[in-house]
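Undergrad: next come a sequence and a model predicted from it.
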Amino acid sequence: MSFRRSAVALCAAVATGLNIAPAHAALAAEPITHSAPDAALSVNPIGSHESGIFDASAAEIVTYHPASQRVLTVNALSGSVDILDISDPTAPQLIGSVHAGEDTTINSVAVRADGLAVATVEPGVKTDPGSVIFFDAAGDGTVLDSLPVGSLPDMVTVTEDGAYAVVANEGEPAEDYSVDPEGSVSVITLPADVAAATEVRSAGFEAYNAPGALPEGIRIFGQFGDSTTVAQNLEPEYVTTSGGKAYVSLQENNAIAVVDIATATVEDIFPLGTVDLREVPMDISDKDDTVNIANWPINSFRMPDAIESYVVGGTTYIVTTNEGDARDWDAYSEEARVKDLGKEGLAPICEDAVDDMAEFQADENAGRLKITTADGLNADGTCYEEIYSYGGRGFSIFDQFGDLVFNSDDVFEQILAEAVPEYFNSNHSESTFEGRSDDKGPEPEGVALGEIGDRTYAFIGLERIGGVMVYDVTDPSAAEFVTYVNNRDFSVSMEDEADQAAALPAAGDLGPEGLTFIPAADSPNEKNLLVVGNEVSGTTTIFQIDEVLAQPGLSSLSSR
């Protein structure tokens, strides 16, 4: 789910490309690395830019323009896109910023090879229609023009051929549900040169308002006040494009929409299913004082945030990072804990759903796990016959038809239990043991794909404990763990620091959000690079990816 931005833009003026004194975050003295015994890659941090701002989303989505050797980083706090010169990737420099205007927030940015950049702009009232702005990534930050799009434009991407920009308009409701805009996908026809576009079309979901039109398994819930239709309930989050189609994650709805780009039409929506904890173990308690990756009579919705796609043998495959998310507004919240069921007006768990109710609902077992009250009730609504939680704590690969071909299962948590046993499932702003086990665990959120040699790799950012999981996804049905790297010093717990500004550089990277892969052919140092924007530490960090011989490390971890 998108970051809840409460900060307004600090400045409406456009910052030109004048040099600004660079700030470089200290890289962790000993970055955490953990690799498979036959790992073909090593991934190491080599440079970082520090905004100096803690826990205010000063570095989110990142993208790269090869010709100018510039990284564009979304700075939601200032409502801008920061422009970083990475001609020396060990010392990125802030050289300017692009602002969209007063009382606005930029949520996402994408760039075409010729430098035409597109950024999504959220107005001060998030339920109002949003816009996109255009600028030259190689220029001085001047905004060329803007176009209107749907409400809460969350993410933008540019198609492989550079002909279109596609925007996911999330359309979240107001806190009191007085307004609930329809979710939509904007398709923008881009000009041939570096100039503002003039044509935008909207792919909407009105066709699914008809009874029976929506495929089974799509979550439609939490509607009252102004919210009455399916189109209002569907909330586009993230977009990836392949072969003339846009695949759009509908995170809260646990689904992906398929949009034909040429006609700007939603062709299909397919559900993403659940992870069954009876088969896939998870650690679901922060009060059991141990790593306990175990099985439970619970299902968990995948609910991906970022998604990416690639083609193998003529078929498009979609990689989903299964973060999970809850609707939690002033007027409506689906969120509760297992131990809350049966109390304060909530229906209880059905007697035959678990063997020992008291033991199951104890804090050291399932009691503190955050769950949804919107799903799982029996036919008459008197008790919960099934319990549903949020997120798969890993990633999945689906084919273009919506068929699941791979799920990483419990491997992320197994790796973290070995790599950082003292800080297993830590939070991002505080160094804790199991601080997130009762919620969504490591919380995979961002993903980038990259080709190195004849292999395709997925780089997956973990929002809470931090770091990047690297998988070889060349064979979509048999993805394999390669390595894990985390540029974080857990000895620095930011919530416990009296002087957070002074402590922040030593903490390293906190809360990875957006990732982009830079192939060696486009790289300033002719090495494969990975750029990660970290919203909690406000750092934009560059990792170098090197091919290596097999090395000793983690014992083999399989997934189902």
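TA: Received, thanks. Numbering: from 1, shown residues only.
Undergrad: from now on I want contacts and neighbour counts done on CA atoms only, so please keep to that.
TA: Noted.
Undergrad: right, and P442 touches G467 too?
TA: No: applying C-alpha atoms under 8 Å as the test, P442 and G467 come out as separate, 9.6 Å apart.
Undergrad: who's more crowded, the two?
TA: Ranked by neighbour count (other C-alpha atoms under 10 Å), P442 and G467 place P442 first, with 30 against 27.
Undergrad: if I look at the more buried one, how far off is E418?
TA: The gap separating P442 from E418 is 14 Å, by C-alpha to C-alpha, to the nearest Å.
Undergrad: so which residues of the stretch 1-150 of the chain form strands?
TA: According to DSSP state E, counting those that start in this stretch, the stretch 1-150 of the chain carries its strands in the segments 32-35, 41-50, 62-65, 70-75, 80-85, 93-99, 104-111, 116-123, 129-136, 143-151.
Undergrad: got those as TSV, with mean neighbour count columns?
TA: Converted to TSV, the strands of the stretch 1-150 of the chain look like this (neighbours: other C-alpha atoms under 10 Å):
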stretch	mean neighbour count
strand 32-35	21
strand 41-50	22
strand 62-65	25
strand 70-75	28
strand 80-85	25
strand 93-99	25
strand 104-111	28
strand 116-123	28
strand 129-136	23
strand 143-151	20
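Undergrad: nearest to G183, of these?
TA: Closest of the strands of the stretch 1-150 of the chain to G183 is strand 143-151, at 7.3 Å (criterion: C-alpha to C-alpha).
Undergrad: list the contacts of the residue nearest to N486 when sequence neighbours are not counted.
TA: Spatial nearest neighbour of N486, chain neighbours left out: G467 (3.8 Å); criterion: C-alpha to C-alpha, 6 or more residues apart in numbering. If you count contacts by C-alpha atoms under 8 Å, 6 or more residues apart in numbering, G467 has them with 461, 484-488, 509, 512.
Undergrad: then this one, side by side with the first:
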Amino acid sequence: MQVTSRLLVSGIALCASMPAHAEMSFNRVATFATPLNMAAGEDTNRPSSAEIISATEDGMTLIYTDSPLGVVGMVDISDPKAPMPLGNIAMGGEPTTAVVIGDRAFAAVNTSESYAEPSGKLVTIDLAARAVVAECDLGGQPDSVARARDGSFLAIAIENERDEDLNDGQIPQMPAGYVVKLPVTKGAADCAALQRIEVTGLAGIAPEDPEPEFVDVNGAGEIAVTLQENNHIVIIGTDGAVAGHFSAGAVTLEGVDLTDERGAIRFTETQVDRKREPDGIKWLDNDHLVVANEGDYEGGSRGWTIFNRDGSVLYDSGLDFERAVAQIGHYPDKRSDAKGIEPESIEVATFDGTPMVFVASERGSVIGVYDVTDPAAPVLTQILPSGVSPEGMVAIPGRNLLASANEVDLIEDGGVRAHVMVYERQDAPAAYPMITSQGAAEFIGWGALSGLVADAERPGVLYAVNDSFFGFQPTIFTIDATQEPARIVSALPVTRGGMPAQKLDMEGITLDGKGGFWVASEGRSDQLVPHALYNVNAKGAIKKEVALPPELAAHEIRFGFEGITRVGDVLWMPVQREWKDDAAGEVKLVAYDTAENVWTAVRYPLDPKGEGWIGLSEITANGDWFYIVERDNQIGDAARVKRLYRVPAAQMVGAPLGGDLPLVEKELVRDFLPDLMALNGYAAEKIEGFAIDAAGEGWVVTDNDGVDDSSGETLFWSIGMVAE
């Protein structure tokens, strides 16, 4: 046996407004998990986070805030491809933002006892000693901190945030927020010269209760601040007085998904006069402001905007960014009724003479990269994969680097930890996305790809299904893998009686030899989703349903068929995990003869368990072999078993159910863990699709869980020619 390897499929991230080619691209070069900064002996099972991030002036060290641990974390990126932990520094409260001036970091720390009695402080950190050297009372709950370009002062947004459980979160809720301007002299914050700048009476919404969210300082020393809940933006002059202010306004969104309907991406609705409610803000230059319209109150227009300083709109992305995110499989459908992809933070920097805006989507877990050479017509050049929920970003143009802080820590759910991720601008094509629907004849939003089969005649053409996450939109996707990145070129709805089929959990697909497909539905009896096989015609209509025989159904548990393949009249399906009648460490490969209506099975030996469980995810028959994907349910550093095995076809002779079943022998073909790490992220849990195309090339796809408690990354790659 021989498998000829080929590098992971990569390509330029071509979205609706992206150019056909870019000479320079950002690619992720490293991932740093926040628990790495915990001290020896410390309980690494404590939740942690990476929220707002900044860098030292030489660009060699990253500093991020970690409010769950109450610390500021530091990371050495002298070698950006091999970040090293520098440890955590306790803040005596919840740090929100830390910025650097010279050899000092200044962290805003929330020490509030309650929403009604907010308090906070500014903590000064000696970076060389990694120690707190001074503190300054801020009088309220701080959120964002920004520094003057020349390091002469700090601007701090004192939010005094609302209690979302009080009066349904409605404002006003006193006390009001304000802005602090604090001089910095020779590395020391001059607390005695703290200037409190009031911003009450300005906004049209709850003017008596401004809630400053984010601040930035331009080259002239002017401060811009967003009042997110108030849907307002304020400019503060160099004298510390309000120099201008304006409403962030509202937009009408046409072609948006507003229904939190489990599993259907339908950009068909309209939302009138949606307030922008900006969060992150950056000066593009002294005359233009860039904001991310996340919305944390009643609004959120799902995009980002460039304002002239007088408040007039120079550019608004509308829904373009959200649609581009959906085309690479990152649309968070469960957030449709809320704020969609939630653009939250903004970064602005110039790389090799090109001004750029970076927009982080908190819920899509991606970063949009825009060329703003013409600020009236930004061009989306890339979408970068980030960790779960990027909260902050910092650009380091002098080193061609970008870093993101990703706040969600899923340790309590057995998932991946919070991460800092590092990207390098390279003379190379973009490595992500690896699969996209951009360029299809019709708009296609997608996710949760869970089964794969190749076209019988056309090399590089494959078909994939989505699983029960998209229970209201079961779909068969056609993929053209001859392009880089691979393209989803069409989407075929699976229907029953002319309507989208319900109660399906499609986890496998194979050709039926008659122009249609057989689909394996894993099923969940506790949710009344049957374990079953479905024959679907070329138009997507279910023409036949095959239920499990009593001898098999009597022993079922939640985890059913994962994958399906056909040899002549016989369909083969792996049962993902042990059922009630299986020996520990063994599962069934079940066969159904479609001509004789006869069920048989063999036994398959699983790898030994470590953490979690081991199970099967896919099966593909090819000549003298059956190829089987075996994996654990672990993610990130805990992942151990992500493997492709093969079983001789000669051993795939099933015995009647209920009796002694033959045990097949397996042979390792490929360890997928190096493939899963090729994008310098963390190992994904679910390899759920494998197919060998008409030319003999093997293709693999991961399931991104519909971007639910997931980074949303979908990896799609070739393992090269699978030869005998």
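TA: Great, that's in hand. Being a predicted model, the structure only gives us computed values, none of them experimental.
Undergrad: and which of the contacts of G467 of structure 1 is nearest V258 of structure 1?
TA: G461 (24.6 Å).
Undergrad: the helix or strand where the closest one lies vs strand 41-50, what angle?
TA: Per DSSP states H and E: G461 of structure 1 is located in strand 455-462. On the basis of axes from the mean of the first three to the mean of the last three C-alpha atoms, to 10 degrees, strand 455-462 of structure 1 is oriented at 50 degrees to strand 41-50.
Undergrad: show me where the stretch 351-500 of structure 1 has its strands.
TA: So, for the stretch 351-500 of structure 1 - with DSSP E, counting those that start in this stretch - the strands run 370-372, 388-390, 395-399, 404-407, 444-452, 455-462, 468-472, 480-486.
Undergrad: out of those strands, which is closest to F134 of structure 1?
TA: Here strand 444-452 is closest among the strands of the stretch 351-500 of structure 1 (C-alpha to C-alpha), at 23.4 Å.
Undergrad: whereabouts in structure 2 does that closest one align?
TA: Against structure 2, the aligned range for strand 444-452 of structure 1 is residues 343-351 (TM-score structural alignment).
Undergrad: could you list the residues in contact with the matching stretch?
TA: Stretch 343-351 of structure 2 has contacts (C-alpha under 8 Å, 6+ apart) with 279-284, 290-294, 302-304, 355-363, 391-397, 400.
Undergrad: equivalent analysis for stretch 303-315 of structure 1, please.
TA: If you take C-alpha under 8 Å, 6+ apart as the criterion, stretch 303-315 of structure 1 is touched by 1, 237-242, 249-255, 272, 316-325, 390-392, 399-400, 445-449, 474.
Undergrad: could you measure the alignment partner in structure 2 of A91 of structure 1 against G398 of structure 2, distance?
TA: Alignment note (TM-score structural alignment): A91 of structure 1 maps to A82 of structure 2. Look at A82 of structure 2 and G398 of structure 2: by C-alpha to C-alpha, they are 18 Å apart.
Undergrad: find the residue at the geometric middle of structure 1.
TA: Closest to where the C-alpha atoms of structure 1 average out (C-alpha atoms, centre = their mean) is E445, at 3.2 Å.
Undergrad: ok, that one to G141 of structure 1 distance?
TA: With C-alpha to C-alpha as the criterion, E445 of structure 1 and G141 of structure 1 are 29 Å apart.
Undergrad: just R302 of structure 1 next, same as before
TA: Distance from R302 of structure 1 to G141 of structure 1, by C-alpha to C-alpha: 38 Å.
Undergrad: and for V266 of structure 1?
TA: Relative to G141 of structure 1, V266 of structure 1 is positioned 34 Å away (C-alpha to C-alpha).
Undergrad: in contact with R274 of structure 2, which residues?
TA: Contacts for R274 of structure 2 were tallied using C-alpha under 8 Å, 6+ apart; they are 250-253, 299-301.
Undergrad: so it lies in a strand, does it not?
TA: Yes: counting by DSSP: H, G, I helix; E, B strand; the rest coil, one finds R274 of structure 2 located in a strand.
Undergrad: which residue, other than its chain neighbours, is closest to whichever residue in structure 1 pairs up with it?
TA: Alignment note: R274 of structure 2 maps to S300 in structure 1; criterion TM-score structural alignment. Leaving aside its chain neighbours, S300 of structure 1 sits nearest to S389 (4.4 Å; criterion: C-alpha to C-alpha, 6+ apart).
Undergrad: in TSV: the strands of the stretch 1-150 of structure 1, plus distance to A502 of structure 1.
TA: Shown next, in TSV, are the strands of the stretch 1-150 of structure 1 (distance: least, C-alpha to C-alpha, whole Å):
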stretch	distance to A502 of structure 1
strand 32-35	22
strand 41-50	12
strand 62-65	25
strand 70-75	21
strand 80-85	23
strand 93-99	20
strand 104-111	27
strand 116-123	32
strand 129-136	35
strand 143-151	35
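Undergrad: for the ones you listed, which one sits closest to S408 of structure 1?
TA: Across the strands of the stretch 1-150 of structure 1, S408 of structure 1 has its closest neighbour in strand 32-35 (15.9 Å, C-alpha to C-alpha).
Undergrad: where does the longest helix seen in structure 2 end up in structure 1?
TA: Longest helix in structure 2, counting residues (DSSP state H): helix 320-327. Under TM-score structural alignment, the match for helix 320-327 of structure 2 in structure 1 covers residues 411-418.
Undergrad: for the matching stretch, buried residues please.
TA: Buried positions in stretch 411-418 of structure 1, judged by neighbour count with 16 or more other C-alpha atoms under 10 Å: 411-417.
Undergrad: distance from it to structure 2 after superposition?
TA: Once fitted to structure 2, stretch 411-418 of structure 1 is off its aligned match by 1.8 Å on average (mean C-alpha distance after the TM-score superposition for structure 1).
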